[in-house]
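# Pasting the sequence and the predicted coordinates here, then a few questions.
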Amino acid sequence: MKKLICIVLVTITSIANAQSILPQSATDIAPLLIGEKVPNTVLKSSDNSDVKIVDEIKKKKTVLVFYRGGWCPYCNQHLAALAEAEQQILDLGYQIIAISPDSPENLKITEEKDKVKYTLLSDSKGELAKAFGIVFEAPENYKPIINVHSKGENKTFLPVPSVFVLNKESEIEFEFITPDFKHRITNDLLIAVLKTLK
């Protein structure tokens, strides 16, 4: 009996450890697929309020953007480009929500710097990004940066830059995931996709 209990405990521990191990590179991730639903997770707004992501998605069809952080120049370019296309996106019946591991305080800095009016949310523990299957072990040279920008909440992971288009039932209708963080979806392609889905 003791031997059986020991085997069960070892098995449970092994499964738990396997689930907590992050993919080693951006190309090793296993993201959610089109048709799957967004898990309900509580994130933080730039004013440090709790936000249930599924409640926000119920309000309006959503362009959900995951970015590495306000410290990343490629992310800032992408956020600024989305700000330029925001009115077109709104006119097509969508809202934009962008999520990073940055702390709420750092979201405010990004809002001002990139002239962002759409919603930025903090996923500093990576709960939503992990549930989406888009996180990986950050290279060592990034760990001090992500630690500072998440106010110590994130010391290990980076999200792969991604764009998901969601209906109000939180189902994924389109996704664009770019393991090479220097490449992002263009506004022209995103607008074309939204027009097709409409």
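Great, that's in hand.
# use CA for all of it now, contacts and neighbours both
Will do.
# check contacts around the spatially most central residue of the chain.
Closest to where the C-alpha atoms of the chain average out (Cα atoms, centre = their mean) is F66, at 3.2 Å. Going by Cα atoms under 8 Å, 6 or more residues apart in numbering, F66 touches A98, I99, S100, A129, P159, V160, P161, S162, V163.
# at 7 Å what do you get?
Counting by Cα atoms under 7 Å, 6 or more residues apart in numbering, F66 touches A98, I99, S100, P159, P161, S162, V163.
# Pick the one among the residues you listed closest to I172.
Nearest to I172 among these: V163, at 10.2 Å, using Cα to Cα.
# Doesn't the closest one belong to a strand?
Yes: assessed by DSSP: H, G, I helix; E, B strand; the rest coil, V163 belongs to a strand.
# For burial, what's the neighbour tally of the residue lying closest to it once chain neighbours are set aside?
Leaving aside its sequence neighbours, V163 sits nearest to V65 (Cα to Cα, 6 or more residues apart in numbering; 4.5 Å). Neighbourhood size, V65 [other Cα atoms under 10 Å]: 22.
# same question, the one 4 residues further on
The number of residues packed near G69 is 26, by other Cα under 10 Å.
# Where do the helices of this protein begin and end?
2-20, 53-59, 73-91, 104-113, 127-132, 143-149, 187-197 (DSSP state H).
# this is the comparison structure:
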Amino acid sequence: MRFHALEVVALEFAEEREQLAAAGVPTGVAGPHTELADAELLDAHGRPTTLHEALAGRPAVVVFYRGAWCPYCNLTLRTYQAELADALKQRGAALVAISSQKTDGSLSMQETNELTFTVLSDPGNTLAGRLGILTEPTDGAKASQAALGLDVAAVNADGTAVIPMPTAVITDAAGTIRWVDVHPDYVTRSEPAEILAAYDAAL
């Protein structure tokens, strides 16, 4: 029975990914030459901050991820720590990761993966909503998550299961978007080399 239950869980996640991939990038996603406006956020210790404070007038790579509960997000941010953080620092750029989870999830993400870059919480999905990258797990995926002991709404700061699609955004020092890469299929992510190439081409 246990094996059958795991098969059902895997099937639900596979179906969700197929649906997301088929739908593709949402229409209306903010593109280059638009502003990534400021927003009130929380740092990993629950202190109020803003995007502008975090970027401190620097060009930046802003990464939106689903949450500390997502294994693909953990792998991605560890990879960014190893292969992207220093390269951006050498370029005078900031690297910031943002999710809709509560601040204890941000702290867990930062400490567990030994991240030296800034990890923030966007409690109401303000930034992700402006970008147009919001999504929500399907009912089948929610049931499968529950079977694994996960309730996304319970770990999100706003009490909903709405999350951002994995997205990397490059902004210049004025906060203008220069490049956006959205991944509806959350298993795939922007590769560090791809981000650096886009950064060097745009700035």
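That came in fine, so what should we check first? Source: prediction; values computed, not measured.
# The residue nearest to the centre of the first structure matches what in the second structure?
In the second structure, the residue paired with F66 of the first structure according to TM-score structural alignment is F64.
# do you know how far that match is from G129 of the second structure?
As judged by Cα to Cα, to the nearest Å, F64 of the second structure and G129 of the second structure stand 11 Å apart.
# what's around P26 of the second structure, how many residues?
Based on other Cα under 10 Å, the number of other residues close to P26 of the second structure is 14.
# Look up how far H33 of the second structure lies from it.
Distance of P26 of the second structure to H33 of the second structure, computed by Cα to Cα: 18 Å.
# before we move on, what about F13 of the second structure?
Applying Cα to Cα to F13 of the second structure and H33 of the second structure gives a distance of 35 Å.
# so stretch 45-52 of the first structure matches what in the second structure?
So stretch 45-52 of the first structure sits over residues 43-50 in the second structure, by TM-score structural alignment.
# Which residues does the matching stretch contact?
D38, A39, E40, L41, L42, T103, D104, S106, L107, V119, L120, S121.
# For the equivalent of V29 of the second structure over in the first structure, which non-adjacent residue is closest in space?
V29 of the second structure maps onto P31 in the first structure, with residues paired by TM-score structural alignment. The spatially closest residue to P31 of the first structure, leaving aside those adjacent along the chain, is G133, at 4.1 Å (Cα to Cα, 6+ apart).
# What is the burial count for the one you found?
Neighbourhood size, G133 of the first structure [other Cα under 10 Å]: 19.
# With R178 of the second structure instead?
So R178 of the second structure, with other Cα under 10 Å, has 22 neighbours.
# and it, how far is that from T34 of the second structure?
Using Cα to Cα, we find R178 of the second structure at a distance of 8 Å from T34 of the second structure.
# same thing with G67 of the second structure?
G67 of the second structure sits 26 Å away from T34 of the second structure when distances are taken as Cα to Cα.
# cool, and L51 of the second structure?
L51 of the second structure is 16 Å from T34 of the second structure, by Cα to Cα.
# Those two: who's more crowded?
Between L51 of the second structure and T34, counting by other Cα under 10 Å, L51 is the more crowded of the two (21 against 13).
# Contact partners for that one?
L51 of the second structure neighbours (Cα under 7 Å, 6+ apart): D38, A39, E40, L41.
# Show me the one in these that has more neighbours than the rest.
Within these, L41 tops the neighbour count with 25 neighbours, counted by other Cα under 10 Å.
# That residue contacts D122, doesn't it?
Yes: L41 of the second structure is within contact range of D122, at 5.1 Å (criterion: Cα atoms under 7 Å).
# So for F13 and H33 of the second structure, which sits in the more crowded spot?
Counting neighbours by other Cα under 10 Å for F13 of the second structure and for H33 shows that F13 has the greater number, 19 against 13.
# before we move on, back to that, what is the nearest of the contacts of L51 of the second structure to Y199 of the second structure?
Taking Cα to Cα as the measure, Y199 of the second structure lies nearest D38 of the contacts of L51 of the second structure, at 20.8 Å.
# picking that back up, from the contacts of L51 of the second structure, which ones fall inside strands?
For the contacts of L51 of the second structure, membership in strands holds for E40, L41, with DSSP state E as the criterion.
# Out of the contacts of L51 of the second structure, which comes closest to A93 of the second structure?
Checking those against A93 of the second structure by Cα to Cα gives D38 as the nearest, at 17.3 Å.
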